[in-house]
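J.: output the structure for:
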Amino acid sequence: METAEIRRRFLTFFERNGHTVVPSAPLVYDDPNLLFVNAGMVQFKPYFLGQESAPWDRATTVQKCIRTQDIEEVGKTSRHGTFFQMNGNFSFGDYFKEGAIRLAWELLTTSQDAGGFGLAPERLWVTVFTEDDEAADLWVANTAIPRERVVRRGLADNYWHMGVPGPGGPCSEIYYDRGPEYGPEGGPAVDEDRFLEVWNLVFMEELLTAVRTKVDFDTAGELPRKNIDTGMGLERIASILQGVDNLYEIDEVYPVLERAAEMTGKKYGEHSGHTAGESHPDDVRLRVVADHVRSSLMLIGDGVTPGNEGRGYVLRRLLRRTIRAMRLLGYEDPCLPQLLPVSMERMSRSYPELESGFARISQIAYAEEDAFRRTLASGTTILDAAVAETKASGGSRLAGDKAFQLHDTYGFPIDLTLEMAAEQGVEVDREGFVRLMDEQRARAKADAKAKRHGHANTEVWKELRADGPTDFRAYLELTSEAKVVGLVRDGERVEELEPGTRGQVVLDRTPFYAESGGQIADEGAITSDGSHLRVVDVQRPVKGLIAHTVEVVTGPLRLGQEVSAEVDPQWRLAACQAHSGTHVVHAALRQVLGPSALQSGSYNKPGYLRLDFAWNGGLSAQTRSEIEEVANLAVRDDLPVSATYMTLPEARAVGALALFGETYDEQVRVVEIGGPWSRELCGGTHVQHSSQVGPLTVTGESSVGSGVRRIEAFVGMEAMRYLAKERAIVAELTELVKVQPGELKDRVAGLLARVRDAEKELERLHQAQVVAAAGRLADTAVDVNGARFVSHDAGAATADDLRSMALDLRTRLGDGAPSVVALAGVTKERPVVVVATNGPARERGVRAGELVRIAAQTLGGGGGGKDDLAQGGGSDAAKVGD
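T.: Okay, here's the model as predicted:
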């Protein structure tokens, strides 16, 4: 049974049993604690935590998940995978233990002809929490499983919670006996390779008040409404129903592995089977390729693009590990164009959007491979130089900061640095590298937390949200009468904010737009009798709650105070122009470049916008001009702008574009400009007609990553100011060179050509002087222990000058006797030294690299090179004479 069919049967079964089928949330989810969705219940957390009321009593989903903590372990065993899918059925105060047990047993054991999975009941075992007599009895009473196959286990195995205060409860796991060839008898407590867990039923029935560890927590009693959360690993059940050993051999994964094996001439599994023992390195690499190609496909499909931090770095790492694994398997050519389509063909059976969006997905992936291949070439050169410098200084360990620089600046993977350094007999200070990586991550995390939450911990916001959501009025008004329902300073709730302080204000209603969807927050003021606060930022720290970061000008402001919240109208107008302008530019891009030029991110503030989109290669000046013209024609045509609410399926049916990486509720807001000309899901503020955007001028276009370009523009008055500045510059230049504006380009081109000719002539004269100086210096050679030796302080001279002079001098001295040339100079206030030796000198053991190190040490630096020519430098120019 194919994985797509297993998925379909699961959803169909629960839909037939009264569950609402909920689409998978994107892998990129709006949760400050998660990099990616990593469990099936993530999108339902607000319902389980009591922050929101569930819109359904029963739900079912197949959730896309990514777990990143085991990337290094992928392929080493048959269990670890980065991307996986979690089947789940959920009850929000509806059915409980008996219902969950009955439904799970029915689906698992019903024959395949009747729509079930057809597992033999005699092969199924279950575990329950040690103290959960109720669940044990229900299994025996409601299924054909005998009591001896109901195993009791403790907190570590059969109790579930989120790791934070909130709901928790015992769980019951279902295991499938794969047979004696996989291990000993005795049930899951004896061997979890033979007895494979396929489904976990969590019975949320207790309220946890403190969670210290997995097994150490406090409870406050039963939940008022008991819930069900189940998780069935789709890949696990697929391996059982397809009769294969592990997730790498199921129909959604193995075709990529098989293709990689064909490309590299390897044969998977010929070195080891499923029995105990380490896998052969080639098998590990093939599994890495299969896992990472699929994971990358799904991440790019959900809007992630390669980058140097956060989610983008995870994707970049997956793609580069794939390419590296293929190279270690002996395949040097680009590999993703052959592997990615194989994965798309299999995965699109469950996710058809992968096929329709494959032009964009493949464009990003292939560009990243091309970039990494260039990185491998340039990084190898840089690594070789670093290794040579390490050896030249007498060391045998590459410094951690060098390895970090290779990784951080050049994108060179640390595992590649370790391997290639070892090949040259040098180890790497991995501890130093890890320390620098940790410091970088800590800084990034602190910066992100400070911006998003103003240093307040999440619990503060959850407490405030529990009192009710903020009434969001930004679409309807610029001024709202409101009440202060929360004050936060330095991460703690307070009763008042005093003059001169900075903090966060939560109101019961607000006209302020909170930063989201690429649009920055409104600015304005919160006022009341005797209090005036400047609003400098507005965020949503938790779903449904809006927090205003304020500077208290006069006050104080007290909890419970009645206030007036007022958005700066000029700020809002310019922000609306920029956001609507972003939609206009996106539509113009797609009209000029085609439908694959999809937006992958945006940022807009009053008067300015930037838009990232999937595209390979820069745009010509003519293309940029065409995009700008299409956008301004749409502005001129005064197209109506409207916003309507509809269900997500309805929005997709009418062709509304969703911003990759954004999370949407069932009801979504669709913003149209000119009807179908621009139709996008958007929560931002907009003008009422496109003419209100005002003039739009594209100011730049650049690369921001593999397969991703960025276009920038000004709108409204900012566009007018930008064009006025450009006009003033042209006027100044035409006055300076005494031509009409239309003749300026040709005049400047002519001047530049004359400057280049003059520079070439100066360089020719300079080289003639260098040669003449070398001729004079050859006559100054002195005898030093039978070798002719020339030394010279060249004064202000570049390293290139010194090398040219040294090589010319060495040629003039000839090979009749040992000769050594040593030249020094100063460039940009730093001393440089070059040493050259001829063949007879090297035969006597005189080596340029060794001599230049002596000179460079005198200059307070270091250097090295080959035996015939070497270069060094230092920091003390006063020591050139020495």
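J.: drop to CA atoms for contacts and neighbour counts, all remaining ones
T.: Will do.
J.: does Gly307 touch Arg316 like I think?
T.: Yes: between Gly307 and Arg316 there is a contact under CA atoms under 8 Å: 6.3 Å.
J.: which of these two has more neighbours?
T.: Neighbour comparison, Gly307 and Arg316: the larger count goes to Arg316, with 24 against 18 (by other CA atoms under 10 Å).
J.: tell me the contacts of the more buried one?
T.: 305-308, 368 (CA atoms under 8 Å, 6 or more residues apart in numbering).
J.: swap the cut-off to 10 Å and go again
T.: 296, 304-309, 322, 365, 368-369, 372, 411, 706 (CA atoms under 10 Å, 6 or more residues apart in numbering).
J.: Three-state assignment for it, please.
T.: helix (DSSP: H, G, I helix; E, B strand; the rest coil).
J.: quick one: it and Asp30, what's the gap?
T.: Arg316 is 21 Å from Asp30, where distance means CA to CA, to the nearest Å.
J.: what about Arg590, how many neighbours?
T.: There are 17 residues near Arg590, going by other CA under 10 Å.
J.: how far out from the middle of the chain is the helix or strand hosting it?
T.: In the assignment (DSSP states H and E), Arg590 maps to helix 569-593. From the chain centre to the centre of helix 569-593 is a distance of 26 Å (CA atoms, centre = their mean, to the nearest Å).
J.: got the buried residues for that helix?
T.: 571-591 (16 or more other CA atoms under 10 Å).
J.: next structured bit after it?
T.: strand 599-605.
J.: before we compare anything, build this one as well:
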Amino acid sequence: MQTADIRGRWLDFFADRGHTVVPSASLVSDDPTLLFTVAGMVPFVPYLTGLVPAPYPRATSVQKCIRTNDIEEVGKTPRHGTFFQMNGNFSFGDYFKEEAIGFAWELLTTPENQGGYGFRESELWVTIYLDDDEAYRYWRAIGVPDNRIQRLGMESNYWSTGQPGPAGPCSEIFVDRGPAYGADGGPATDDDRYVEIWNLVFMQYLRGESTGKNDFQILGDLPKKNIDTGMGLERVAFLKQGVENMYEIDQVRPVLDRAAALAGRRYGADHDDDVRMRIVADHVRSSLMLMSDGVMPSNEGRGYILRRLLRRSVRAMRLLGVDTVSLPELLPASRDAMSAAYPEVKSDFGRISQAAFAEEETFLRTLASGSTVLDLAVAKTKKANKTELAGPTAFLLHDTYGFPIEITLEIAEEAGLSVNRDAFDVLMTKQRSLAKADAKSKKTTLADLGVYSPFRALGETVFTGYDNLRNESTVLGLIVDGESVTGAVAGQTAEVILAETALWAESGGQEADAGLIVGAGYELKVLDVQKPVRGLISHKVLVLSGEVGVGERATSVVDESWRRGARQAHSGTHVLHAALRQVLGPNAHQSGSYNKAGFFRLDFSWNQALSPATRTEIEEISNNAIRDNLPVTTRELPLAEAKALGAMALFGEKYGDVVRVVDIGGPWSRELCAGTHVSSSAEIGMINLISEASVGSTNRRVESLVGLEAFRDLAAERALVSQLTSSLKTPREQLPERISDLVTSLRAAEKKIAAFEARALTDRVPALLSTARRVGAVTVVAEDLGVLGSPDDLRVLALATRDRLGTDAVVVALSAIAAGKPVVIVATNTGARAAGHKAGSLAKTVAGILGGGGGGKDDVAQGGGPNGDAIPAALQAVVAAISR
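T.: The predicted structure follows:
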């Protein structure tokens, strides 16, 4: 049974039983505590927790998921995958345990020729929570024998978010693969023989705080009992396809086979090679799916995880003996395997492959540079007659150079060295602990969102600001310091929840509106507008005067000048995006944006700098579109219809079933966008590109001023040009040539001055030579030169004096106030160093007397400090040290 068939049977089964089929959400999660969608229930959390009213009583989905906490286990077990698909069915206060158990058993045991999965009842095992007798009765009622129902503890069979809130027991379904795969005894043995394929969560209780992982208290029943179930699509696929693990199913195996062919290895012949091929197959597919949802390689957040996956796959190919680029072969194999289920991986492959291939080439260069650092470390370790490479060195290579520890181990072993893995692991554990602590602190803040639940239950906040800049509404709620209150007085900062608002909440890259909220006897200054939960708008305000209370009438008033600038910037972003794609092609796809009154920036996928000519062309196309006064229209359409019209969906944005399409000049620029816009392109006024730079190996960023701000910037440049033409008495068109001539003349003058200064320094050497004296067997020059331009001048004099004193032992110590600070340069020759007089040691002596620091090499070193009055004593200390 192919993976696509398993997926289709799931959706058909639950759709026939009254479930709304919900398309997979993006791998980029809405939850601020999560980098990715890690489970099928994540998109439904607001409904399951009651934070947002569910739009349907029951739903089903096949959700794309990414988990990286077990990345080191990928390839080693039959079921650990980074990317996986979770089949889920959900009930929001509708059905509960009996129906959920019945649905699961029916779908699993119905014969394949009747639309089910055709598992034999005798191979299915069930686990339940210790005291969940209700679930036990339902499983027994549908025919599961007592000896195949096992009761397990909270660690395995109890669900909660880890925070106070919804919780409940679980029931899991396992498939027995038979005695060839392990010992008898059921899932309680925790053996690979029993593969968990389905988890049924019975969300029925409200839990409290806890001091440990599982010692929380149950406070009572939830107002509504919910069902959240998940079946692992890949796990069912490898069981139904008769293969050994998830890496061998139809959606993954083609990449594995291509990796084997490139490496000239046979899958199944060597355990270590098999693990590497499975890592490649998993990570290439996971990277493909992440990039199809707009994630790009970077050094932080989601981009860092993607970069790690790509680099682990390259590293695995290297360990298989492939030192050249491999993604141009591997990525298309994954695309072909996944495109039937996810057509976007094929339609977006140009953009995806460009970024992936660039990342591989970058990492291969990183491996080369890291190898140089590692080779030096190996040589240093051997020179010290040690057999173990230091753990901090291995961690530096991993953390700074992106050099995998496995490659460090491999190269060290080839050189006859081991690696202090314990020290490396300590540093890695410390790094992970810091990351986990940060994630935990972020997760704790999520609990505060519960304060919005009563207001969200009243319905969605209506945004009226597309057509009106004022709107009268009602104060539904007030929040001060995270607590719901009935009123707020002058001087307080509060959050205001209105039934309707004309003020734009920050989203879609557009900054929140500025403005006021006013009512009878009070005035509130709007500091920020946000959407803390889906469908709810919250206004952060400062109470300027009076007192505002819940239930009062309130008028939201948008700052008209601010909104005009924001509309210009947002529409300007669309215009520039269209111009970029016109010049660079469809792979130049927007990957992020930010706009506010008078300014916008736009990130787009591209891997090289734009030439001045290209920048000018893009800017000119943009301003021609503004000059042509293209109509700007908006309309609401079903998502599928909008995409069929060619409307561009931007990565990182979330869209509902009905979307807002913004056209500028018809299809010239057609994007899905909920932001505020001008009514015709001429209202943008002007686009003035002010910068273009890299934001990663595969992304560029342009910044632009728009409207009046663009004009002001150009006016400032005009004033500057006017000043230059006046000062240089040169026409504007001749300024570049005139400035170039001046620069050339200046450089020539600087060279002459440098030559004169060098000659002047050289002329001082004979006088210094005349001060030389014998201190024991050493010729010593120790002189204070007063004031010099720089420490480099002092160094030149010291070296020149040393070199003119012959081959006998010579020490030169010269001091000066250079660049405003006391400095001493010490220089020694070979004879002095052979006698034990090293410049670095003498410089430290000097620095101690001057109250500062110093040091350097044995032949030349520098010391200094704030105490200039001590220079004579410092020079005398050098002479004393030599005499000793």
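J.: hang on, the earlier thing: between Gly307 and Arg316 of the first structure, what contacts are shared?
T.: 368, 411, 706.
J.: on that earlier part again, of the contacts of Arg316 of the first structure, select the buried ones using a PyMOL command.
T.: In PyMOL, this line selects whichever of those come out buried by 16+ other CA under 10 Å:
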select buried, resi 296+304+305+306+307+308+322+365+368+369+372+411+706
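J.: among the contacts of Arg316 of the first structure, find me the one that's closest to Val770 of the first structure.
T.: Among the contacts of Arg316 of the first structure, Gly411 lies closest to Val770 of the first structure (CA to CA), at 40.1 Å.
J.: what sits against the closest one?
T.: Counting by CA under 10 Å, 6+ apart, Gly411 of the first structure has contacts 307-308, 316-317, 320, 371-372, 375-376, 379, 404-405.
J.: at 7 Å what do you get?
T.: Contacts for Gly411 of the first structure (CA atoms under 7 Å, 6 or more residues apart in numbering) come out as Thr375.
J.: Thr60 of the first structure belongs to a strand, doesn't it?
T.: Yes: Thr60 of the first structure: assigned to a strand according to three-state DSSP.
J.: so it is in contact with Gly88, correct?
T.: Yes: using CA atoms under 7 Å, Thr60 of the first structure is in contact with Gly88, at 5.6 Å.
J.: ok, back up a step: which part of the second structure matches the helix holding Arg590 of the first structure?
T.: Helix 569-593 of the first structure corresponds to residues 560-584 in the second structure, going by TM-score structural alignment.
J.: what residues does the matching stretch touch?
T.: Contacts for stretch 560-584 of the second structure (CA under 7 Å, 6+ apart): 510, 513-514, 588, 590, 595-600, 602, 618, 621-622, 669, 676-678, 683-684, 687, 706-707.
J.: next one: stretch 349-360 of the first structure
T.: 4, 301, 344, 348, 596, 614.
J.: which among those count as buried?
T.: 4, 301, 344, 348, 596, 614.
J.: restricted to helices, list those residues.
T.: Using DSSP state H, the subset of those located in helices is 4, 301, 344.
J.: alignment lookup: the last one to the second structure.
T.: Okay, so that is Met344 of the first structure. Under TM-score structural alignment, Met344 of the first structure pairs with Arg335 in the second structure.
J.: cool, and the second one?
T.: Superposed on the second structure with TM-score structural alignment, Gly301 of the first structure falls opposite Ser292.
J.: can you tell me which of the contacts of stretch 349-360 of the first structure comes closest to Pro499 of the first structure?
T.: Nearest to Pro499 of the first structure among these, counting by CA to CA, is Ala614 at 47.6 Å.
J.: measure that closest one to Phe472 of the first structure for me?
T.: 33 Å.
J.: gap between the equivalent of Arg624 of the first structure over in the second structure and Ile142 of the second structure?
T.: Here Arg624 of the first structure is matched to Arg615 in the second structure, going by TM-score structural alignment. From Arg615 of the second structure across to Ile142 of the second structure, the span is 69 Å (CA to CA).
J.: may I see the buried residues of stretch 316-326 of the second structure?
T.: Buried residues in stretch 316-326 of the second structure (16+ other CA under 10 Å): 316-320, 322, 326.
J.: list the contacts of that stretch.
T.: Counting by CA under 7 Å, 6+ apart, 263, 273, 276, 280, 360 sit against stretch 316-326 of the second structure.
J.: can you lay out these as TSV showing secondary structure and distance to Ala188 of the second structure?
T.: TSV is the format used below for the contacts of stretch 316-326 of the second structure (DSSP: H, G, I helix; E, B strand; the rest coil; distance: CA to CA, whole Å):
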residue	secondary structure	distance to Ala188 of the second structure
Ala263	helix	40
Asp273	helix	32
Arg276	helix	30
Val280	helix	32
Glu360	helix	43
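J.: just give me the closest of the residues you listed to Phe13 of the second structure.
T.: Closest to Phe13 of the second structure, out of all of the contacts of stretch 316-326 of the second structure and judged by CA to CA, is Val280, at 34.0 Å.
J.: isn't that closest one right up against Ser313?
T.: Yes: assessed by CA under 7 Å, Val280 of the second structure is found in contact with Ser313 at 4.6 Å.
J.: related to what we said a few turns ago, and which of the buried residues of stretch 316-326 of the second structure is nearest Asp803 of the second structure?
T.: Scanning those for proximity to Asp803 of the second structure, where the rule is CA to CA, the winner is Arg318, at 52.0 Å.
J.: what residue is smack in the middle of the second structure?
T.: Gly301 (2.4 Å; CA atoms, centre = their mean).
J.: what's the match for that residue in the first structure?
T.: Gly301 of the second structure maps onto Gly310 in the first structure, by TM-score structural alignment.
J.: and its match, how far from Ala444 of the first structure?
T.: 9 Å.
J.: follow-up on the earlier one: between the shared contacts of Gly307 and Arg316 of the first structure, which sits nearest Gln871 of the first structure?
T.: Gly411 (27.6 Å).
J.: quick one: that closest one from Glu309 of the first structure, how far?
T.: 11 Å.
J.: equivalent analysis for Ser111 of the first structure, please.
T.: Taken as CA to CA, the span from Ser111 of the first structure to Glu309 of the first structure is 48 Å.
J.: likewise for Ala634 of the first structure?
T.: 37 Å.
J.: got a list of what Ala643 of the first structure touches?
T.: So Ala643 of the first structure contacts 669-672 (CA under 7 Å, 6+ apart).
J.: that one - that's part of a strand, no?
T.: Yes: per three-state DSSP, Ala643 of the first structure lies within a strand segment.
J.: residue boundaries of the strands in the stretch 551-700 of the first structure?
T.: 557-558, 562-567, 599-605, 608-614, 641-647, 667-673, 678-681, 696-705 (DSSP state E, counting those that start in this stretch).
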